[in-house]
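Novice: Please work out how this folds:
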Amino acid sequence: MKNFNNKTLISFSVLFILIGLLQSCSDFLEQEPGTQVSITEQLGTKQGVMTALNGLYSDVEVNVRGERFAVYADLQGGNIKFTPSTTSSSLGQINIPTNIANVYSFDDQSDASNYAIFYSESYDIINQANLILEFTDALTDATQEEKNQLKAEALSIRAYTHFLLSEVYSQNYGYTSDASHKGIVYNTQSITKGIQYPARETAANTYSLIIKDITDALSLYSDNLVLSGPVYSFFNKTNTKALLARVYLSKKDYKNAYETANDVITNSGVSLVNSANYISEWEKPDLPISEILLEFSIPKGNDGTVGGSLSTFFGYTSSTVYGRYVASQDLLDLYETNDIRKQLFLTQSISTLIDSKKDPRNYYFTKKFQGNPGYVAFRLSEQYLIRAEAALGLDNPNLEQAKSDINTIRARANATLLNDTNNLAEVVFLERRKELCFEGHLFFDIARNHKSVSRNDGCISLSCNMTYPSLKFVLPIPRANLNVNPNLEKNESY
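Specialist: Next comes the predicted model:
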């Protein structure tokens, strides 16, 4: 866990009072003399840029750990349902949390989008990354190796954040045969360069720009960190390759996805957690699972206090203190009886209001995010499953490799091993759902594989299912951003 000083982060956050992409920066640029350190002064030294990068990681952590993004893919895909309310006015009732109510029903609104904050915060993060990139080369008190490392991490953050935006606001890469459908705005200049009104790239161009940022970053990384803290808390060459493998898979560039995932598996120096330790590794209250490649660790103050973690949404403390999101029976039914991953669910009986009567019902809280967990961005198991899926998509499909990788994950889980190569595409899809649940993949996996959404257990929406293709597989661009930028096209149906 990174031991950040919260006051440092807050003061630097104030420095970046950037309303978001395409919005006016006049307030920021016209601070009263003596009340604010200017961008030029702050980013004119190595220490200033390091402070900026530290703050940037904190902003990324808050953005992906926030309720909206943290639950999005699993909730929309059907891995998650809700727990009964603990508030006195609706005690025992099962309601849709306000922050995600419209999105959950596949009926978000551009005028008041549930995810407007995620959109604006993502572009704020990108803008901050751009500032670091624009100022780092001019540093006179940093070595070239240090400058390269700073730029590599900023590029990786810029690519990662654009990728998340594309997953949420652009249809999957294969939605059109040539990926000519709308992607996202790809921002490579800070607002200090002047107000810009860019148009959305095509999906093809969006991915090309993401991949360019990642490959540029990989060419700059050194073996020495510039920030202090656990290695797994920061982007480095290995976990940036893990990001690249995920991007290639989303693009259905199976050859590069296969080779990149294979590189990570072979050369990362990280090993899969074994069966004996799998549950205990996830149950650790503070440290991440040992096969982690990148965790966005929660900031911790000098006094050891923690501002928040994923346990806010997924944790269980007592019969009156627990998170709103638990596993659906749809997910639980996928596991075989002897699959040790079933032990990753904490069963708790909670009084639930059903037909005006309160009855005890069992709810299944994930053990992945109890205590003070960080956000799991990349871990090694995903790379095996990327290699398996990519092996099936090669021009000459490598069915045996796909079977072997699936069996590696299954053997650890004490699940039945595959004896043949029948229907492997569906098998790897389901194995991803079981292994990576609550880690933010399912809905994007459904879209990438052109499947339909089917939510059964616990679904309280008027729209529990959605047939692919659908315009509702993406969220609306917030109206405030559309109003500012005349070149920003909305998503259809919103």
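Novice: drop to CA atoms for contacts and neighbour counts, all remaining ones
Specialist: Fine.
Novice: list the contacts for residue 104?
Specialist: 75, 76, 461 (Cα atoms under 8 Å, 6 or more residues apart in numbering).
Novice: another one to check against the first:
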Amino acid sequence: MNSKYISIFLSVYIMCICSSCSDFLKEVSQDEFEPKTASAFQELLNGEGYSTTICLDPITDVLTDDVEGAQGQSDNYIDENLAHRAVYTWQSNMYLLLADYDMTNLLHTYQKLYKCIMACNLVIDGLTDADGTEDEKMQTRGEALALRAYYYFLLVNLYAMPYNCAGTNPESLLGVPLVIKPEIRDEGIARNTVAEVYTQICKDIEEACSLLDGKADNTLGLFRINNVAAHLLASRIYLYMENWDKVLEHADVALADAPALVDLTTYQLSNPAFPHYAINNIISRNFPEVIFINGSMSGSIKTEGTLIRVSESGSNALLRLYDSSDARRNIFFSDMSPLYYKYWMAKRGTQEQGFVWRTAELYLNRAEAYAAKYMAGDNSCGQKAVDDLDALRSKRLSNFVAYTLTTPAALMEFCHEERRRELCFESHRWFDLRRYGMPSIEHTWYDASGNRTVYTLKEKDLGYVLPIPQDAMDTNSALIQNELAPERVGEVN
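Specialist: Alright, predicted model coming up:
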């Protein structure tokens, strides 16, 4: 297998997915880059399907209410930070503004995801006639299907309306183009509906779970998807679809073999004085609760050292959600007083990994599913939700007191708060806000003179769906752009 030609093929695919470029491939012999064995397809998946060096989500953390503007020093108003402002204020022309500041590394999530999908398609299609044992082929196919499900899950949640959007039907909402075969097409590819994309995602993840169950133990390593990771992803997918029974089904299976929750009240960082310099933070291969880790943070917008910081002012600020006994506050964030930053986000430390899937999410997914069933009238599920929340909270609070069950609405609100506390800055909050009904949130911005401007993302705002990048529109004549909001003008106060 020649990785050079595989990379050429994948790059050409991104150009050709929506345009007529098939003649280009005639210059390269197909035999030079076509794997023939199951092990070769696994190598292809490891190198091109897994997104080890790719930042798949460079911006959503700064779209949320977990951040706010920082009144920085004049030397912080550099081109890079001013480019971030376009994203931070939900401007529909953010891509043009980023390009003006030469911040093109933030523009290519759409293309990168389709490149990873194409690698998965090559593996899934090619394994049928590959040499190797059935176990080898089933393992590799299961991983490829899980990855493809994940990448389409990201695409449809970045560039389309939420599946559960009130007053709409996912069967009539524009999703993203579904490409599930490794073929170059001369014609443009239209957007499938949100329902069609989720149908494919569910088909892929269900088959992945079936293939991976019993085919490999948990010694694959954290950089490959095993059966526990696949079931975790399935529980997340069904959570977004509000299919509560399927959430419970997959979370139960995953928790049977998932790592135990870490007691953060006694957990020791390698550098407790400066958590952002530790090597065993939450988003790290060294954190014992991690199930799967992948991706890169290179090129993403960060809160540390920019004009955007962890939200600490206002009634809905993230830092206000942690009480004094919550160990997460001192582990997730680094105290930077007396700078204009009170705290830096320190979950990644020096590992700089893109994302992790960890055991805590399974408890939160299952708790929310139980809480939803409680709201629907199943009184037996209320305490089950509380039990899952308390299982997590008992490992986070030094003076833990069990939650007292009251109304279904109060329980659901507590589920959402606990999810925000636990999973902040792990690429969950933006998607969660979307599925919670796309509430109105505000971002403040201070200019170099200290003037304060407030920008508002209104309830069900068009800004809750990202624009499809213009280069994708230019190369795909069948694509329809999302409805874009007008220029967002802030209120000076």
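Novice: Which of the contacts of residue 104 of the first structure are conserved in the second structure?
Specialist: Among those, the ones whose aligned partners also stay in contact in the second structure (both residues aligned by TM-score structural alignment, their matches' Cα atoms under 8 Å) are 75, 76.
Novice: Quick check: the aligned residue in the second structure for residue 347 of the first structure vs residue 49 of the second structure, distance?
Specialist: Under the alignment by TM-score structural alignment, residue 347 of the first structure pairs with residue 335 in the second structure. From residue 335 of the second structure over to residue 49 of the second structure the distance is 38 Å, taken as Cα to Cα, to the nearest Å.
Novice: now do residue 127 of the second structure
Specialist: According to Cα to Cα, residue 127 of the second structure stands 14 Å off from residue 49 of the second structure.
Novice: if we can go back for a sec, now, of the contacts of residue 104 of the first structure, which are buried?
Specialist: Burial by neighbour count, judged by 16 or more other Cα atoms under 10 Å, picks out 75, 76 from these.
Novice: could you measure residue 344 of the second structure against residue 295 of the second structure, distance?
Specialist: Relative to residue 295 of the second structure, residue 344 of the second structure is positioned 21 Å away (Cα to Cα).
Novice: how about residue 55 of the first structure, what does it touch?
Specialist: By Cα under 8 Å, 6+ apart, residue 55 of the first structure lies in contact with 9, 12, 13.
Novice: Make sure it is indeed in a strand.
Specialist: No: looking at residue 55 of the first structure with DSSP: H, G, I helix; E, B strand; the rest coil, it is helix, so not inside a strand.
Novice: counterpart of it in the second structure?
Specialist: Per TM-score structural alignment, residue 55 of the first structure is aligned with residue 47.
Novice: Also residue 372 of the first structure?
Specialist: Taking TM-score structural alignment, residue 372 of the first structure has residue 351 as its aligned residue in the second structure.
Novice: Repeat that for residue 484 of the first structure.
Specialist: By TM-score structural alignment, residue 484 of the first structure lines up with residue 475.
Novice: I'd say that match and residue 13 touch.
Specialist: No: the criterion here is Cα atoms under 8 Å, and residue 475 of the second structure misses it with residue 13 at 11.6 Å.
Novice: who has more neighbours, the two?
Specialist: Ranked by neighbour count (other Cα atoms under 10 Å), residue 475 of the second structure and residue 13 place residue 13 first, with 24 against 17.
Novice: Quick check: that one touching residue 115?
Specialist: Yes: counting by Cα under 8 Å, residue 115 is a contact partner of residue 13 of the second structure at 7.4 Å.
Novice: re earlier: if I look at the match of residue 55 of the first structure, how far off is residue 179 of the second structure?
Specialist: Between residue 47 of the second structure and residue 179 of the second structure the computed distance is 20 Å (Cα to Cα).
Novice: now residue 290 of the second structure
Specialist: Distance, residue 290 of the second structure to residue 179 of the second structure, by Cα to Cα: 31 Å.
Novice: higher neighbour count, these two?
Specialist: residue 290 (24 against 15).
Novice: so what's the residue nearest to that one when sequence neighbours are not counted up against?
Specialist: Spatial nearest neighbour of residue 290 of the second structure, excluding adjacent residues (Cα to Cα, 6 or more residues apart in numbering): residue 358 at 4.4 Å. Contact analysis of residue 358 of the second structure by Cα under 8 Å, 6+ apart lists 289, 290, 291, 292.
Novice: and with 7 Å instead?
Specialist: 289, 290, 291 (Cα atoms under 7 Å, 6 or more residues apart in numbering).
Novice: Also residue 388 of the first structure?
Specialist: Residues counted as contacts of residue 388 of the first structure (Cα under 7 Å, 6+ apart) are 401, 402, 405, 406.
Novice: ok, now residue 248 of the first structure?
Specialist: Contact analysis of residue 248 of the first structure by Cα under 7 Å, 6+ apart lists 254, 256, 257.
Novice: Map it onto the second structure.
Specialist: In the second structure, residue 248 of the first structure lands on residue 238 (TM-score structural alignment).
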